[in-house]
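Asks: Compute the structure for the input listed below.
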Amino acid sequence: MKINPFVGTIAALLATVGAAQAAPTLLTASNVPALAGASVIDFNNAATGNFTSRDFGGVTISTSTANGLAVDSIYSGSYATSGRYVTNYNNGGTLTFSFATAVSAFGFNWGAADQAWTMQVFDLQNVLLSTLNIAAQTSSSGYAGFIGANGNGSTIGSFKLTSAGSTDYVLIDNLRTVAANVPEPGSLALAGLGLALAIGASRRRKSAQAV
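Replies: Next up, the predicted model:
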């Protein structure tokens, strides 16, 4: 059976788009291609003090525990921090990061995490894309490191951090985000329309040839 070249081209394009949206994967370093050109929130201009939910330039950080988060600088210079940073000062429960605009990748300095954590990554519709395991930090690393996620073609709307233990006092600094290139709904609709028209034209030609 012959395939209309136009139909084949559109089908291949749609297959490529679908294949590009793989599940997000864990990042453990900031100098990776996925974070190239990232915007950085260093919290240094943020007012200190406790909070439950707070926006930091388009990224809202919240917790399930009232006033369980804080902007602080007590341990500045240690645990992968410099200047001010965000911490679950009152041992807040799940930490949620919500992006005002979808991102393709994110990451941040991560310190004092001596317990294992999990990171759940969601899309803009709050659909779970991936659950990533974060190992506990050790003294050999100075209880300091970097974690994040690469969307691998999937757009990210939020993520949640949950400690494997009951509580774990952690510090977060230099939050990096890369804005996602979200396809316009009209572009996808046009691609689908083009495919439908191409299939229809192919069928009409076959009908004409059969007469």
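Asks: hey, let's count contacts and neighbours off CA atoms from now on
Replies: Will do.
Asks: any idea which strand is longest in the protein?
Replies: Longest strand in the chain, counting residues (DSSP state E): strand 95-111.
Asks: Return the residues in contact with the residue most central in space within the chain.
Replies: The structure's the chain has its C-alpha centroid closest to Ile156; by CA atoms, centre = their mean the separation is 4.1 Å. Contacts for Ile156 (CA atoms under 8 Å, 6 or more residues apart in numbering) come out as Phe99, Ala102, Val103, Ser104, Ala105, Val121, Phe122, Asp123, Leu124, Ala180.
Asks: Around the third one, how many other residues sit close by?
Replies: Okay, so that is Val103. Residues lying near Val103 (other CA atoms under 10 Å) number 23.
Asks: just the first one next, same as before
Replies: For Phe99, the neighbour count with other CA under 10 Å is 21.
Asks: Does it touch Thr60 like I think?
Replies: Yes - look at Phe99 against Thr60 with CA atoms under 8 Å: they come within range, at 6.5 Å.
Asks: roughly how far apart are Gln125 and Gly57?
Replies: Per CA to CA, to the nearest Å, Gln125 is found 21 Å from Gly57.
Asks: and if you look at Thr48?
Replies: For Thr48, the distance to Gly57 - CA to CA - is 16 Å.
Asks: repeat for Gly37
Replies: 17 Å.
Asks: just Phe159 next, same as before
Replies: From Phe159 to Gly57 the distance is 17 Å (CA to CA).
Asks: do Asp114 as well
Replies: For Asp114 relative to Gly57 (CA to CA), the value is 29 Å.
Asks: Tell me which of these two has more neighbours.
Replies: Taking neighbours as other CA under 10 Å, Asp114 and Gly57 compare with Asp114 leading, 18 against 11.
Asks: by contact count, what packs against the lengthiest helix in the chain?
Replies: Longest helix in the chain, counting residues (DSSP state H): helix 185-210. Helices and strands touching helix 185-210, by 3 or more CA pairs under 8 Å, 6 or more residues apart in numbering; DSSP states H and E, are helix 5-20.
Asks: May I see the buried residues of the helix it packs on?
Replies: Val7, Ile10 (16 or more other CA atoms under 10 Å).
Asks: for the following helix or strand past it, packing partners?
Replies: Toward the C-terminal end, the helix or strand that comes next after helix 5-20 (DSSP states H and E) is strand 25-27. When contacts are defined as 3+ CA pairs under 8 Å, 6+ apart, strand 25-27 sits against strand 128-134, strand 144-150.
Asks: compare with the first, here's sequence two:
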Amino acid sequence: MALFKTFSAAAIAGVMASVSAPASAATIQGLGSPGAAVSGTDVTVEDFTSSVGFSGTSLSLGGVTISSTGGELFSVSTDYAGQYNTTGASLQSPVGYPSEFRFDFATATDAFAFNFGASDTDWTIAAYSAGNSLIDSLTFAAVSASNAGEYFGISGSGISYALLTAASPNDYILLDNLTYNGAAPVPLPAAAWMLIAGLGGLVGVRRLRRAA
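Replies: Predicted coordinates:
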């Protein structure tokens, strides 16, 4: 009986572990709208329109807070709208020229991406879990004057925050259309529920026999 109970518990735990394992992480990059690569539930697009005129070290947009890790100033402006992969207002660096930005998501996300332009050095985007474990990272080359719609990001289960870091200081960058989704729960497959129910039933039968 003890052996059966141990087996049942181990089997159920194994099933639960297999269905709750995080989805494989991956990098995101392409041309056009980041929304083409970010799907799922509660997709949000931050186009910075409501923040035009902002200048500071931390910008809260409801579902995400963007800050400079070194305390340098950055701004939101319509300067260069329609250029450097922007469609309107954009987050811009040339106030204090931050070399690293941090994105803190109010609720864990499974994917995020943004249009990025005007950079003259490599940048790296790295996504982390709430426990500070690296989920994935992507280093991309200078975009320079391109206006082809380059976007970059990360997908992976349970992204809590991300860091965007420059390879060299004092780089003028523009960032627009920050797109992210709400983390979707991993559904339990029907077969797994059947297995759990079956194991539970066997345990019940064993208990009834023992009681008799």
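Asks: ok, back up a step: which residues of the second structure does the next helix or strand after the longest strand of the first structure align to?
Replies: Once the chain leaves strand 95-111 of the first structure, the next helix or strand it forms, by DSSP H and E, is strand 117-122. Alignment of strand 117-122 of the first structure against the second structure: residues 123-128, by TM-score structural alignment.
Asks: By how much does that stretch deviate from the first structure on average?
Replies: Its matched residues in the first structure lie on average 1.1 Å from stretch 123-128 of the second structure after superposition (mean CA distance after the TM-score superposition for the first structure).
Asks: Need the counterpart of Ala70 of the first structure in the second structure.
Replies: Aligned partner of Ala70 of the first structure by TM-score structural alignment: Ser75.
Asks: give me the number of residues near the closest residue to Ser154 of the first structure other than its chain neighbours?
Replies: With CA to CA, 6 or more residues apart in numbering as the criterion, Ser154 of the first structure has its nearest non-adjacent residue at 4.7 Å, and that residue is Gln21. Gln21 of the first structure: 14 surrounding residues under other CA under 10 Å.
Asks: Gln21 of the first structure pairs with which position in the second structure?
Replies: In the second structure, the residue matched to Gln21 of the first structure (TM-score structural alignment) is Ala23.
Asks: residues near whatever residue of the second structure lines up with Ser53 of the first structure, how many?
Replies: Using TM-score structural alignment as the criterion, Ser53 of the first structure maps onto Ser58 of the second structure. Residues within reach of Ser58 of the second structure, counting by other CA under 10 Å, total 20.
Asks: Over to the one 3 residues further on?
Replies: Counted with other CA under 10 Å, the burial measure for Leu61 of the second structure works out to 14 neighbours.
Asks: same question, Gln92 of the second structure
Replies: By other CA under 10 Å, 24 other residues sit near Gln92 of the second structure.
Asks: okay but it is in contact with Asn170, surely?
Replies: No - the criterion here is CA under 8 Å, and Gln92 of the second structure misses it with Asn170 at 12.0 Å.
Asks: Report the contact partners of Phe108 of the first structure.
Replies: With CA under 8 Å, 6+ apart, Phe108 of the first structure has these contacts: Ser30, Phe146, Ile147, Gly148, Ile172, Asp173, Asn174, Leu175, Arg176.
Asks: Please repeat the previous calculation with a cut-off of 6 Å.
Replies: By CA atoms under 6 Å, 6 or more residues apart in numbering, the contact set of Phe108 of the first structure is Phe146, Ile147, Asp173, Asn174, Leu175, Arg176.
Asks: Go through these and single out the one with the most neighbours.
Replies: Neighbour counts for the contacts of Phe108 of the first structure (other CA under 10 Å) peak at Asp173, which has 27 neighbours.
Asks: Which secondary structure state does that one sit in?
Replies: strand (DSSP: H, G, I helix; E, B strand; the rest coil).
Asks: Map it onto the second structure.
Replies: So, by TM-score structural alignment, Asp173 of the first structure is matched to Asp176.
Asks: how near is its match to Thr109 of the second structure?
Replies: 18 Å.
Asks: Same question for Gly131 of the second structure.
Replies: 14 Å.
Asks: Just the endpoints, please. Distance across stretch 40-55 of the second structure?
Replies: Using CA to CA, the end-to-end distance of stretch 40-55 of the second structure comes to 32 Å.
Asks: Repeat that for stretch 143-155 of the second structure.
Replies: End to end - CA to CA - stretch 143-155 of the second structure spans 21 Å.
Asks: do the same with stretch 73-85 of the first structure
Replies: First-to-last distance for stretch 73-85 of the first structure - CA to CA - comes to 6 Å.
Asks: three-state assignment of the nearest residue to Ala130 of the second structure once chain neighbours are set aside?
Replies: Nearest in space to Ala130 of the second structure, with sequence neighbours left out and distances taken as CA to CA, 6+ apart, is Ser160 at 5.1 Å. Classification of Ser160 of the second structure using three-state DSSP returns strand.
Asks: what's the distance between Ser160 of the second structure and Leu59 of the second structure?
Replies: On the measure of CA to CA, Ser160 of the second structure and Leu59 of the second structure end up 17 Å apart.
Asks: So the two - more neighbours on which side?
Replies: Ser160 (23 against 19).
Asks: In contact with that one, which residues?
Replies: Phe105, Ala108, Tyr128, Ser129, Ala130.
Asks: Aligned counterpart of it in the first structure, please.
Replies: By TM-score structural alignment, Ser160 of the second structure lines up with Gly157.
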